[in-house]
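>>> Here is a sequence together with a model predicted from it:
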Amino acid sequence: MIRPPRFWSLQRLSVPSLLLAPVAGLYGWVAGRRMRRKPKATAAVPVICVGNYVVGGAGKTPTALALARIARAQGLNPGFLTRGYGGSAREPLLVNPDLHDAARVGDEALLLAEAGPVVVSPDRPAGLPLLERAGVDLIIMDDGFQNPSLRKDLSLIVVDGATGIGNGRVFPAGPLRAPLRTQLIRTDAVLIVGDGKPGDRIVRRAARAGKIILKAKLEPAAMQVWGPRSFLAFAGIGRPEKFFNTLDRAGVPLADVKAFPDHHAYTAEDARKLLARADAETLDLITTSKDHARLARQEGDLARLRERTRVFQVRMHFENEARIAALIAETVRRVATR
């Protein structure tokens, strides 16, 4: 995963963005045309897509987990469908955390598997039979909003309030995966995670388009007591600085931080360096659930790193959970009558 260039976040027209405009125009035309295709397949059960407008992370996986929790409270049996980004699986695969690691199915799939059946399938429709056999009556699709192959019954778009849609331009001139108008047309609801003026701007655009606006915050999953030692935090996610800031706000005593690229596949050398630094400076280690999942089913130094690293777990807290529950119930009722 590339690290976002600084000009993506600039609201004014920048030279790099201007120079990349022709390439972005072609990319946007292809991406928009693809999104306008008719779906190849329709699932027998409702499909809720949790997506985002831009490249990089925005909180899709915590949102998918929160939706599953709400769905279960309604008596539903939700399952997850994901591409398995970062994993090597090319054929549909029902995830088994006791057999599969992140190199095989991706880190998101391992986290989702803690909450229900997960099928990894780069070809989304091909994964439907496995979910059907698993007995799910609701499919939550983690990512895949721009992929037209499977019909979505509810598209919930997650937007980071601190970054919004950046400069509002299509990749590579900006962070958008496709032209915003094309994406907005296919959006049912926009979930703004956290606060910030960039998020306010997309709220105005979505509101003018008549979309449902929802708000949420990522917060610690449980109250924890920290200390007496300070921590060395490490993370290989889309915006590691966001994780580090969250630790700081939660009162975690941080001595230093170490950022890795998104979906980083940790090596034995990475583990040795982190462990050596922690030992030399008498520090404890802490990371994200995704990074910890990437260290599962490893041996040697990587196994030692996982064993010695504390996980800072977060959950998605909706400002109006009742509205989310109503959206899920409405979607289930609508699909039942089609």
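Received it, and whenever you're ready, just let me know what you need. Here the structure is a predicted model, which is why all the values come from computation and not from measurement.

>>> Only C-alpha atoms from now on, for both contacts and neighbour counts.
Fine.

>>> Okay, strands next: where are they in the stretch 1-150 of the chain?
In chain order, the stretch 1-150 of the chain shows strands spanning 47-51, 78-82, 93-94, 118-120, 138-142, with DSSP state E, counting those that start in this stretch as the criterion.

>>> who's in contact with the second one?
By Cα atoms under 8 Å, 6 or more residues apart in numbering, the residues outside strand 78-82 that reach it are 68, 71-72, 109, 112, 116-122, 124, 127, 131, 136-144.

>>> What is the longest strand of the protein by residue count?
Across the chain, the strand with the greatest residue count (assigned by DSSP state E) is strand 212-220.

>>> Report all helices and strands that it contacts.
strand 189-193, helix 197-208, strand 314-318 (3 or more Cα pairs under 8 Å, 6 or more residues apart in numbering; DSSP states H and E).

>>> The longest one versus strand 212-220: what angle between them?
What it means is helix 197-208. 150 degrees (axes from the mean of the first three to the mean of the last three Cα atoms, to 10 degrees).

>>> helices and strands around helix 197-208, which ones?
Counting contacts by 3+ Cα pairs under 8 Å, 6+ apart, helix 197-208 packs against strand 189-193, strand 212-220.

>>> Tell me, how many residues neighbour D248?
The number of residues packed around D248, counting by other Cα atoms under 10 Å, is 12.

>>> Counting neighbours, what do you get for the nearest residue to R34 once chain neighbours are set aside?
Spatially, and ignoring its direct neighbours in sequence, R34 is nearest to P148 (6.9 Å; Cα to Cα, 6 or more residues apart in numbering). Taking other Cα under 10 Å as the neighbour definition, P148 ends up with a count of 17.

>>> So which of the helices and strands packed on strand 212-220 is nearest F243?
strand 314-318 (10.0 Å; Cα to Cα).

>>> what about the residue positioned nearest the centre of the chain, distance to Q74?
With distances taken as Cα atoms, centre = their mean, the residue of the chain nearest its centroid is K60 (3.2 Å). Distance from K60 to Q74, counting by Cα to Cα, to the nearest Å: 21 Å.

>>> returning to that earlier point: so which of the helices and strands packed on helix 197-208 comes closest to G164?
Set against G164 and scored by Cα to Cα, these come closest in strand 189-193, at 8.5 Å.

>>> Would you mind pulling up the elements that that closest one packs against?
In terms of contacts (3+ Cα pairs under 8 Å, 6+ apart), strand 189-193 is packed against strand 154-160, helix 197-208, strand 212-220.

>>> how about the helices in the stretch 51-200 of the chain?
Taking DSSP state H, counting those that start in this stretch as the criterion, the stretch 51-200 of the chain contains helices spanning 60-73, 102-105, 107-112, 128-133, 180-185, 197-208.

>>> Second structure follows, compare the two:
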Amino acid sequence: MTGLRALVLSPLCWWTARRTARRMARPGWRAPVPVISVDSLSGDVALPGALAVIEKLQGRGLSPVVLIGRDVAAPTGVDEQKHTYADVGGAALLAAAFAPTWVAGDLLDGARTVLSHTFAYGKSPGCIVLIGESYNPRIQSDIFIAIVDAACGFGNGLCRPAGPLPEPLEQAMARVDICLTIGRPALHEQFAAAWGQVIPEHNIRARMEVLPTGMDWRGLRVLAFSGAPAPEHFVATLRELGAEVARAVTLSAGQPVTRALITRLRNEAAMLGAQLVTTEADAVRLPGDLRREVLVLPMRLRVEDWGALDAVLDRLGMA
């Protein structure tokens, strides 16, 4: 947001801060298992960080169950073979490939359903991982992991509507147990210089890396399309792999990836002599029968050191 606009809107920040404080002051339900909330304070997608956390928990012998807020009639266990993007959303479909995943309109109802369903099968979830629901007061979290894009940081540091934050930064950091920052090494240093005084002691650095699949991208002419919050990272990665990006198309947030859109992009790619390519998050939005026509660039989060999370988990007695 531009400086002038932020300055004009800054007097309204007190309303956002007050509303958030009142909402979060409500007592939430305490689950019988640990609850880990993974979210982004500035509205960026928290999923890559959440998936890395899930794999880390599984590596410690825990059995996390994922819970994501979604406007559904009743809590629903996600089935990758049965459900579509329209049914449960892209985050839930991707998370379901890593761990049992549920979506619910009411998180409290969802959490109770998850537990009763799991216990009914003679199992016990090691923990519940809430993705993107840190400001929902219905359930108390034992650990709050904030995902931060090192390139963007916390924007101008102001809360809405003058900035990207849901509450004043100092207030938010009082609830955060761990900051997981994502970016290249130089960006981590810039982030630390700008925000190191306000982030919690526990900070985990990570970066997105291409998942090796044997695909040789060198010399491949592509038309790249993505609705990711920072599509320029996706395009830059393709170029680093040696692909020739003939055209890059940015989709607006929440824009439906319809058959008509893919047909138009396919025709444009044909005229350019290019192959369609997109991200995993965008691929799950494609009509099923068209997915085979689009290459996917899979990426995963590589964490430098999980020591900060290990320390917090040890403190809570989570094996």
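Sure thing, it's come through. From a predicted model like this one, the values you see are computed outputs, not experimental measurements.

>>> quick revisit: report the angle between the longest strand of structure 1 and strand 189-193.
30 degrees.

>>> Residue in structure 2 paired with L111 of structure 1?
L111 of structure 1 maps onto L94 of structure 2 when the alignment is built from TM-score structural alignment.

>>> and that match, what is it in contact with?
L94 of structure 2 sits in contact with 281, 284, where contact means Cα under 8 Å, 6+ apart.

>>> cool, the one 3 residues further on as well?
Applying Cα under 8 Å, 6+ apart to A97 of structure 2 gives the contacts E80.

>>> Over to the one 4 residues further on?
By Cα under 8 Å, 6+ apart, the contact set of T101 of structure 2 is 65-68, 77-78, 92, 95.

>>> sec struct for the aligned residue in structure 2 for G238 of structure 1, please.
By TM-score structural alignment, G238 of structure 1 lines up with P229 in structure 2. What DSSP: H, G, I helix; E, B strand; the rest coil gives for P229 of structure 2 is coil.

>>> So what's the residue count around P229 of structure 2?
For P229 of structure 2, the number of neighbouring residues by other Cα under 10 Å comes to 14.

>>> follow-up on the earlier one: need the winner for burial among the helices and strands packed on helix 197-208 of structure 1.
Comparing those by mean neighbour count (mean count of other Cα atoms under 10 Å), strand 189-193 comes out on top with a mean of 25.

>>> With structure 2 overlaid, how far apart is it on average?
Once the two are superposed, strand 189-193 of structure 1 sits an average of 1.0 Å from its aligned residues in structure 2 (mean Cα distance after the TM-score superposition for structure 1).

>>> Residue range in structure 2 corresponding to that strand, please.
When strand 189-193 of structure 1 is aligned against structure 2 using TM-score structural alignment, it corresponds to residues 178-182.

>>> Structure 1: which residue goes with T76 of structure 2?
Applying TM-score structural alignment, one finds that T76 of structure 2 aligns to L93 in structure 1.

>>> I'd say its match and R124 touch.
No: under the criterion of Cα atoms under 8 Å, L93 of structure 1 makes no contact with R124, lying 11.1 Å away.

>>> For those two, list the residues in contact with both.
None of the residues lies in contact with both L93 of structure 1 and R124 under the rule Cα under 8 Å, 6+ apart.

>>> Leaving out sequence neighbours, find the closest residue to Q183 of structure 1.
Closest residue in space to Q183 of structure 1, ignoring its immediate chain neighbours: Y53 at 7.1 Å, by Cα to Cα, 6+ apart.

>>> Actually, R294 of structure 1.
Using Cα to Cα, 6+ apart and skipping residues adjacent in sequence, the residue nearest R294 of structure 1 is A102, 5.1 Å away.

>>> how about the one you found, what's its partner in structure 2?
Under the alignment defined by TM-score structural alignment, A102 of structure 1 is paired with Y85 of structure 2.

>>> cool, D160 of structure 1 as well?
In structure 2, D160 of structure 1 lines up with D149, judged by TM-score structural alignment.

>>> Give the closest residue to that match in space, chain neighbours not counted.
Using Cα to Cα, 6+ apart, the nearest residue to D149 of structure 2 is I182, at 5.1 Å.

>>> Enumerate every residue touching the one you found.
The contact partners of I182 of structure 2, taken as Cα under 8 Å, 6+ apart, are 147-150, 188, 205-208.

>>> Same question for I70 of structure 1.
Residues in contact with I70 of structure 1, defined by Cα under 8 Å, 6+ apart, are A325.

>>> So what does it match up with in structure 2?
By TM-score structural alignment, I70 of structure 1 lines up with K56.

>>> how much space between whichever residue in structure 1 pairs up with A274 of structure 2 and I48 of structure 1?
Matched by TM-score structural alignment, A274 of structure 2 corresponds to L283 in structure 1. Distance of L283 of structure 1 to I48 of structure 1, computed by Cα to Cα: 42 Å.

>>> So which of those two has more stuff around it?
Set L283 of structure 1 next to I48 and count neighbours by other Cα under 10 Å: I48 wins out with 25 against 20.

>>> So the more buried one sits against I157, correct?
No: I48 of structure 1 sits out of contact with I157 when judged by Cα under 8 Å, with a separation of 10.5 Å.

>>> Identify the residue range in structure 1 corresponding to stretch 240-260 of structure 2.
By TM-score structural alignment, stretch 240-260 of structure 2 lines up with residues 249-269 in structure 1.
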